[in-house]
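Peer 1: attaching a predicted model along with its sequence, questions to come.
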Amino acid sequence: MLDKDIVFVLMNIKFIERYKEIAKKYLFNANESFENYDSDEVQSIINDLGYEVSFNKKEKFFRIIESYSPYRFQFNISLKYGAAEFIWSVWKDSELKMGGTWGILKEQLDGLENDKVRKPIFRNYEELKEILADAFSIYEDFKREYSAI
């Protein structure tokens, strides 16, 4: 169950609508996806978008960690099979306030398990950059609103 402050912020920033919008815009057939991306190129794209990122080679995901006392935000990005999956975690002091994929967060917000949102598919680096820019816009709104509570 999501913390009431998290729910308030996600609803306030129109998280579900914005997530669905990204997924709809990049709703391509899986066989069109760009699976063989170069992790260094993706790190460069994320850096160009203004974030320090590390790549976990074993688990194959990108991680951004930002601390703004008393909060710590973690944004993981998985690009398996050419589909972008976003995972957020938030701590206040050392207490985990939220953690999960955007799909799980959406389900916890609206309770609609049968209304799954497909992960956005990218076919090239340009589309990936657009998807990430949109995702980071939501992330920045979330951080700003949540930190203000």
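Peer 2: Done, it's in. As the structure is a computational prediction, the values presented were derived from the model and not from experiment.

Peer 1: C-alpha from now on. contacts and neighbour counts both.
Peer 2: Fine.

Peer 1: residue furthest from the geometric center of the protein?
Peer 2: With distances taken from the mean C-alpha point of the chain and given as Cα atoms, centre = their mean, the most distant residue is Asn31, at 22.6 Å.

Peer 1: checking that residue next. Helix, strand or coil?
Peer 2: Of the three states, Asn31 takes helix under DSSP: H, G, I helix; E, B strand; the rest coil.

Peer 1: is it correct that Phe55 falls within a strand?
Peer 2: Yes: counting by three-state DSSP, Phe55 is found in a strand.

Peer 1: helix or strand for the nearest residue to it once chain neighbours are set aside, just tell me which one.
Peer 2: Counting by Cα to Cα, 6 or more residues apart in numbering, the nearest residue to Phe55 once its immediate chain neighbours are dropped is Phe62, at 4.5 Å. Mapping Phe62 onto the secondary structure by DSSP states H and E places it in strand 61-68.

Peer 1: adding another structure so you can compare the two:
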Amino acid sequence: MNYADIQKSVLEELDFLNFRKELGNKYGLQADYWKAPIDVEVVKSMLKEMGYTAKYTKTENFFSIKEKYGDIEFTFQTTLKGGCVEIGWYTLFEGKKVNYSGAWTRIAMEFLGEHIPLPIPMFKNYEELKEILSVILNKYGVYKAKFMAAAAKMNQ
């Protein structure tokens, strides 16, 4: 077993594809979605309340949370544009991406072997954005814990 196998196993255990689909269906296309510019400080504060310190990269318009545990690094990224919540999860071992890393759309495509459009979560206000991010970050926390536990077991 290698890190890519662990990652795939954990994503399957978390039922990632259905989680992604259900989140998109619940918060998908809304007539009254957010259209104003995002207040970066409000979002950073929101993430801080959830226990994460995020950096904002203005040139690429995304928030990023990086955590390193020995040779394993996890990165959570989100782009909030036009009311859409686009997510990327990256897992690196010794600086190299593990297979199922990247935008959720890409991860889903890797699993399915083909591109099937999945609805993207959208928000209409900061309260709904916080709710969406909370659900995603909770799942992300479980993903990291399960990945680290399986990696530790593999390395024994």
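Peer 2: Thanks, I have the structure now. Remember, predicted model here, so these are calculated numbers, not experimental data.

Peer 1: now the residue farthest from the centre of structure 1: how far from Asn47 of structure 1?
Peer 2: 28 Å (Cα to Cα, to the nearest Å).

Peer 1: state the helix or strand in which Asn76 of structure 1 lies.
Peer 2: Using DSSP H and E, Asn76 of structure 1 maps to strand 71-78.

Peer 1: please enumerate the helices of structure 1.
Peer 2: Counting by DSSP state H, the segments of structure 1 that form helices are 4-12, 15-25, 39-48, 102-110, 125-148.

Peer 1: JSON lines for the ones you listed, including mean neighbour count?
Peer 2: Compiled in JSON lines, these are given as follows (neighbours: other Cα atoms under 10 Å):
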{"stretch": "helix 4-12", "mean neighbour count": "15"}
{"stretch": "helix 15-25", "mean neighbour count": "17"}
{"stretch": "helix 39-48", "mean neighbour count": "15"}
{"stretch": "helix 102-110", "mean neighbour count": "18"}
{"stretch": "helix 125-148", "mean neighbour count": "16"}
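
Peer 1: what's the closest of these to Gly82 of structure 1?
Peer 2: Evaluated over those, closeness to Gly82 of structure 1 peaks at helix 125-148, with 9.1 Å, by Cα to Cα.

Peer 1: have a look at how far, on average, the closest one is from structure 2.
Peer 2: Comparing helix 125-148 of structure 1 with its match in structure 2 after superposition yields a mean distance of 0.7 Å (mean Cα distance after the TM-score superposition for structure 1).

Peer 1: which helices and strands does that helix pack with?
Peer 2: Other elements packing on helix 125-148 of structure 1 under the criterion 3 or more Cα pairs under 8 Å, 6 or more residues apart in numbering; DSSP states H and E are helix 4-12, helix 15-25, helix 39-48.

Peer 1: at 10 Å what do you get?
Peer 2: The helices and strands touching helix 125-148 of structure 1, judged by 3 or more Cα pairs under 10 Å, 6 or more residues apart in numbering; DSSP states H and E, are helix 4-12, helix 15-25, helix 39-48, strand 61-68, strand 71-78, strand 85-92.
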